[in-house]
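Colleague: Sequence plus predicted model, see below.
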Amino acid sequence: MADSKPPVVFILGPTASGKTGLAIDLVEQGNAEIVSVDSAMVYRGMDIGTAKPDAATLARAPHALIDIRDPADAYSAADFVADAKREIARIHAAGRLPLLTGGTSLYFRALEHGLSDMPGRDASVRAELTAEAERHGWAALHERLSALDPVAAARIHANDAQRIQRMLEIHKLTGERPSDLHARQNEQPLPWSLTKLVVAPDTRERLHRNIETRFATMMAEGFLSEVEKLHARPDLDLAQPAMRAVGYRQLWQALDGVFDLDEAVQRAVIASRQLAKRQLTWLRSLDQATWLVSDDDNITRRARRMMVDTISGG
């Protein structure tokens, strides 16, 4: 019996895996529309370093939820969930299939499983944690989080200042481990019939080559000039989440004189590899996901077949 819920397709994968290209192919061959699931593509002026589709591509396959924020403005998982639900409803109302694609696993998790009832931000606690980080470094605060909540710490890189601060803030305000609060979140049944397609190269070595090639292409296309324009803005610095995106942070540090450009590029490539590793770890934990090899010549046909199964409930 077919599922009466309207269908939604997640197209997931590590960075530089080709998931956006697949989504665009599917839009051009079927009655579908893309919703971006990317915490950096939401920002205007961050185009090259996010591998944002260019104007010609967007004319062929429009993407919802890109270029909707200034880099100085915050954008949270809660913001994404509200925006994505609105876009999914709009696409369904138009009789099309929503394809959600991107690399921000937090956004996918929040949309599928809901958001925990977490305390709001507290300026004094954040100032206290920031001051401590300035004295001892974020890695030291990550070690403290590991002692307080090993589960939460394992999901966060030691240099991810924003998330380390948030987890320690939650613990300070509630006296509870953030992972315990997440575990108690009230999950409501999804209102959609969900299909998850994971796009990834067949080997880690191929993925690493893709990452290196893509970053070299970004540099050739003017990524440094893009960061220079952002760096020149007096209202932006590395405290903003937008500027901590992989690639942007390292080139920003080069402009600050922390590293020379060659070292910054090398660090950005390494950070991209580390991001891909974390993404793959999460992707392997997903239930009911179909994996597709990104270099398979038949990947679009295979994905279309899965989409037909989703729509028909087969």
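Modeller: Happy to help now that I have it. Residues are numbered from 1 along each chain as shown.
Colleague: rest of the way, CA atoms for contacts and neighbours
Modeller: Will do.
Colleague: quick one: the lengthiest strand in the chain to chain centroid distance?
Modeller: Of all the elements of type strand in the chain, the one with the most residues (DSSP state E) is strand 193-200. Centroid separation for strand 193-200 versus its chain: 15 Å, with Cα atoms, centre = their mean, to the nearest Å.
Colleague: What are the contacting residues of that strand?
Modeller: Defining contact as Cα atoms under 8 Å, 6 or more residues apart in numbering, one finds that strand 193-200 is touched by 3, 5-14, 17-19, 207, 283, 288-294, 303, 306-307, 310.
Colleague: from what I can see R96 touches V27, true?
Modeller: No. Under the criterion of Cα atoms under 8 Å, R96 is not in contact with V27, lying 9.8 Å apart.
Colleague: Identify the contacts common to the two.
Modeller: Joint contacts of R96 and V27 (Cα under 8 Å, 6+ apart) are E33.
Colleague: Show only the entries of the contacts of strand 193-200 found in helices.
Modeller: With helices taken from DSSP state H, the overlap with these comprises K19, L207, L283, A303, M306, M307, T310.
Colleague: all helices of the chain, in order?
Modeller: Remark: helices of the chain, listed N- to C-terminal, are 19-29, 55-60, 77-93, 105-113, 123-136, 138-148, 150-154, 161-174, 178-183, 204-220, 223-231, 248-255, 261-284, 299-312; assignment by DSSP H.
Colleague: What is the fifth one packed up against?
Modeller: Applying 3 or more Cα pairs under 8 Å, 6 or more residues apart in numbering; DSSP states H and E, we find helix 123-136 packed against helix 161-174.
Colleague: ok now the helix it packs on, how far from the chain's centre?
Modeller: Its chain's average C-alpha position is 20 Å from that of helix 161-174, according to Cα atoms, centre = their mean.
Colleague: and what of stretch 215-235?
Modeller: Taking Cα atoms, centre = their mean, the mean C-alpha location of stretch 215-235 is offset from the chain mean by 20 Å.
Colleague: Counting neighbours, show which residues of that stretch come out buried.
Modeller: Neighbour-count burial for stretch 215-235 flags F215, M218, F223, L224, E226, V227, L230, H231 (criterion: 16 or more other Cα atoms under 10 Å).
Colleague: so the last one touches W252, yeah?
Modeller: Yes. Here H231 lies in contact with W252, judged by Cα under 8 Å, at a distance of 6.7 Å.
Colleague: and the comparison structure, right after this:
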Amino acid sequence: MSKGKSPVKAVALIAGPTASGKSDLAVGLALALEERGRRCVVINADSAQVYRDLRVLSARPTEADMRGIEHRLFGEWDGAEPCSAADWAARAKREIEDAQLAGLLPILAGGTGLYIRTLLDGIAPVPRIDPSVREAVRALPVEDAYAALEAEDSERAAALNASDTTRIARALEVVRSTGKPLTHWQHRRVGGIGEAVELHPLILLPSRETLYARCDARFERMLENGAITEVETLLARNLDPALPVMRAIGVPEIAGYLRGDWPREEALARGRQATRNYAKRQYTWFRRQPPQDWPRCESESCDISAYFETLF
């Protein structure tokens, strides 16, 4: 943590995989601090919870869950408008600044590592991609795009799965449009707030067995509590299937059930598996990517006073 900054510049961060209890702990921290006279606001850092269309499937906090603590950037984007990491970081930066000016402690809570990294470290200043280059690259079969990337940016190709359509296309269009590989731009990140705030982070990493059991139980509750109706409403909008909201966990699985492609039991099984797969990727990211001096809670419950004593 950086030292010597004004306390008003403090930002708390509680992050970890889906179903790890981030929101509950963030509210618990806010309530504990408010008992000591320090007002707080919880700011969403989850890429699914930004969409108002996904109240159930993103497990967005209810009014009861919020327990009187102000929450921001939850359900702020319409599903027809994709929210990129840069979009979210720009909004989150403004919310943090507004909170600090009002004397509030911002508490970031979420599990989207790319969002958090973009906010803290900034974004790569990649020039605008030539539309004709983008169109040509996106028209390529993934096998051809990967072969081209191996020839034009071998370092990036080696870091990607050969079937990762989105990342392969992005890397190939960048090198073809700008003449520089993606890593060239990533090393020149700008706009991050990491050096301007006193960051108090906590990474939640409960046991995988506990995490997966929570994922299974949570998706079943979603089906019981309105997820099917939520997807019906979303499908009725006839949105582009490539939009993030249409690819969110649970949407394709429930959509298949609604189309009659598989029974409800299979939708449940597919949704559970998709949730576990996502949690596994998040778990790996949060174990390896954040700085090693960031505290990590690997138990089933966390004593917030032990991790945030400097805030108390």
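Modeller: Thanks, I have the structure now. None of these values were measured; they are calculated from a predicted model.
Colleague: what's the TM between chain one and chain two?
Modeller: The TM-score (TM-score structural alignment, normalised by the length of the second structure) is 0.85; 300 aligned residues with a Cα RMSD of 2.8 Å.
Colleague: re earlier: so which of the helices of the first structure is nearest L238 of the first structure?
Modeller: Comparing the helices of the first structure by their distance to L238 of the first structure (Cα to Cα), the top pick is helix 248-255, with 7.0 Å.
Colleague: The closest one vs the second structure, average distance?
Modeller: Here the mean offset of helix 248-255 of the first structure against the second structure after fitting is 2.9 Å, by mean Cα distance after the TM-score superposition for the first structure.
Colleague: so how far is that helix off the chain centroid?
Modeller: The chain centroid and the centroid of helix 248-255 of the first structure are separated by 20 Å, computed with Cα atoms, centre = their mean.
Colleague: which secondary structure elements does it contact?
Modeller: helix 223-231, helix 261-284.
Colleague: Mind telling me what H113 of the first structure corresponds to in the second structure?
Modeller: Using TM-score structural alignment, the equivalent of H113 of the first structure in the second structure is D121.
Colleague: can you tell me which residue in the second structure aligns to G102 of the first structure?
Modeller: Looks like G102 of the first structure aligns to G110 there (TM-score structural alignment).
Colleague: who's in contact with its match?
Modeller: Contact partners of G110 of the second structure, counting by Cα under 8 Å, 6+ apart, are I14, A15, G16, K22, S23, N44, A45, D46.
Colleague: Please tell me how far the second one sits from I123 of the second structure.
Modeller: Relative to I123 of the second structure, A15 of the second structure is positioned 20 Å away (criterion: Cα to Cα, to the nearest Å).
Colleague: More neighbours: the two, which one.
Modeller: Here A15 of the second structure and I123 are compared on neighbour count by other Cα atoms under 10 Å; more neighbours surround A15, at 29 against 20.
Colleague: from what I can see that one touches L114, true?
Modeller: No. Using Cα under 8 Å, A15 of the second structure is not in contact with L114, being 11.7 Å away.
Colleague: hmm, back to that, farthest pair within the ones in helices among the contacts of strand 193-200 of the first structure?
Modeller: The widest separation within those, taken as Cα to Cα, falls between L207 and T310 and amounts to 28.5 Å.
Colleague: What separation is there between the match of H113 of the first structure and L223 of the second structure?
Modeller: 37 Å.
Colleague: before we move on, what about P131 of the second structure?
Modeller: Counting by Cα to Cα, the gap from P131 of the second structure to L223 of the second structure is 41 Å.
Colleague: on that earlier part again, just name the most buried of the helices of the first structure.
Modeller: helix 248-255 (a mean of 22; mean count of other Cα atoms under 10 Å).
Colleague: What is the equivalent residue in the second structure for D295 of the first structure?
Modeller: So D295 of the first structure corresponds to E300, using TM-score structural alignment.
Colleague: Likewise for I34 of the first structure?
Modeller: With TM-score structural alignment defining the correspondence, I34 of the first structure maps onto V42 in the second structure.
Colleague: For its match, grab the count of nearby residues.
Modeller: The local packing of V42 of the second structure (other Cα under 10 Å) involves 27 other residues.
Colleague: and the gap between the counterpart of S4 of the first structure in the second structure and G250 of the second structure?
Modeller: Across the two structures, S4 of the first structure finds its equivalent in K5 of the second structure, going by TM-score structural alignment. According to Cα to Cα, K5 of the second structure and G250 of the second structure sit 43 Å apart.
Colleague: Which one of those two is surrounded by more residues?
Modeller: For the pair K5 of the second structure and G250, the greater number of neighbours falls to G250 (27 against 11), based on other Cα under 10 Å.
Colleague: Find the nearest non-adjacent residue to the more buried one, please.
Modeller: Distances taken as Cα to Cα, 6 or more residues apart in numbering place G271 nearest to G250 of the second structure, at 5.3 Å, with adjacent residues excluded.
Colleague: List the buried residues of stretch 47-63 of the second structure.
Modeller: By neighbour count on 16+ other Cα under 10 Å, the buried set for stretch 47-63 of the second structure is 47-61.
Colleague: How far off centre is it?
Modeller: Put simply, stretch 47-63 of the second structure sits 12 Å off its chain's centre (Cα atoms, centre = their mean).
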